[in-house]
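Participant: Got a predicted structure here, sequence first:
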Amino acid sequence: MLSNSIDQEIKSAMLAKDQAKLRGLRAIKAAFLLAKTEKGASTDIDEETEIKLLQKLVKQRKESADIYKSQGREDLFNIEQEEISVIEQYLPAQLSRDEIKVIIENIIQEMGGATQKEMGKVMGAANKALAGKADGKLIAEIVKSLLS
């Protein structure tokens, strides 16, 4: 499980006095602990849930970074960027825009050609096929462009 390796990484970051890595790892650990307690029991969370949590953490930091950038707060922007780079190390490799487009085109072909009305069905299948490998916003953008 990823949560076990995170604990080891936190210890290493503390010894190395790597504050950026330590902040990112602590955020991951906090998210995992919160998810475990939300389910009621102290059971481990599965890999799919871990990936969703990591994606959520990255998304939150990107949104914060955009706000800080627009307000001219480079110091806070840089902190968010550092944490994003730490968290992304634990995510599966993200697909390129072209790779995503090919997968979505295949999904549309399997459905026998979809129209704008069937966007929800296509999105559902695409999100399932690309879980953890692509950003939801990008998937929606590509589906919309292919169906229009």
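Facilitator: Ah, there it is.
Participant: Please count neighbours and contacts with C-alpha atoms only from this point.
Facilitator: Noted.
Participant: how long is stretch 93-100 end to end?
Facilitator: 13 Å (CA to CA, to the nearest Å).
Participant: Grab the most central residue of the protein for me.
Facilitator: Per CA atoms, centre = their mean, the C-alpha nearest to the average position across the chain is that of residue 55, at 1.7 Å.
Participant: Isn't that residue up against residue 132?
Facilitator: Yes - if you go by CA atoms under 8 Å, residue 55 and residue 132 touch, sitting 7.4 Å apart.
Participant: then this one, side by side with the first:
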Amino acid sequence: MSLLEKLNEDMKQAMKNRDKETLGVIRMIKASIQNESIKLGKDTLTEDEDLTILSREVKQRKDSLQEFKSAGRDDLVKKMETEISIVQRYMPEQLSEGELSEIIQQTIQEVNATTKKDMGKVMSAVMPKVKGKADGSQIKDIVLKYLN
């Protein structure tokens, strides 16, 4: 089942359950997918492209979450946390910190990285391996830890 089919299925269920929050988030995801397919000039997107869109949606919400926390907007913080959890339902299972560290260590050895100057090489090699399965800032922190 493609992401779009799953979203349509869940949208129908959210309508039946009168779950406005879930329905709103699903509609936003579908709109992002639609916009991306128009931009790329395709009828259907690949799984990788779907994953990129979902990752972007989560990142936008996490950025908003930080803004709302710093502004003391607890009502909006709760809303963003709910939206993040809804979007994450459609993403692959996230890697644990141990699994991520292992992948990063292997990649550092593969690209022969030794200093912080090699960070770009390591990040560009790691990101395709963990696409959608880990947060970029978490990856960056772990890479920095190993390159010190």
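Facilitator: Here it is on my side, so go on. Predicted model only: the values in this text are computed from it and were never measured.
Participant: Now do the same contact list for the residue nearest to the centre of structure 1.
Facilitator: Applying CA atoms under 8 Å, 6 or more residues apart in numbering to residue 55 of structure 1 gives the contacts 91, 132.
Participant: can you do 10 Å?
Facilitator: 49, 61, 84, 87-88, 90-91, 132-136 (CA atoms under 10 Å, 6 or more residues apart in numbering).
Participant: Take those residues and, keeping just the buried ones, write it as a ChimeraX select command.
Facilitator: Those of the contacts of residue 55 of structure 1 that count as buried under 16 or more other CA atoms under 10 Å are selected in ChimeraX with:
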select :61,84,87,88,90,91,132,133,134,135,136
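Participant: among the contacts of residue 55 of structure 1, which are in helices?
Facilitator: Of the contacts of residue 55 of structure 1, the ones assigned to helices by DSSP state H are 49, 61, 84, 87-88, 136.
Participant: what's the closest of those to residue 68 of structure 1?
Facilitator: Residue 68 of structure 1 has its nearest neighbour among those in residue 61, at 10.3 Å by CA to CA.
Participant: Please name the nearest non-neighbouring residue to the closest one.
Facilitator: Excluding its sequence neighbours, the residue lying closest to residue 61 of structure 1 (CA to CA, 6 or more residues apart in numbering) is residue 80, at 5.6 Å.
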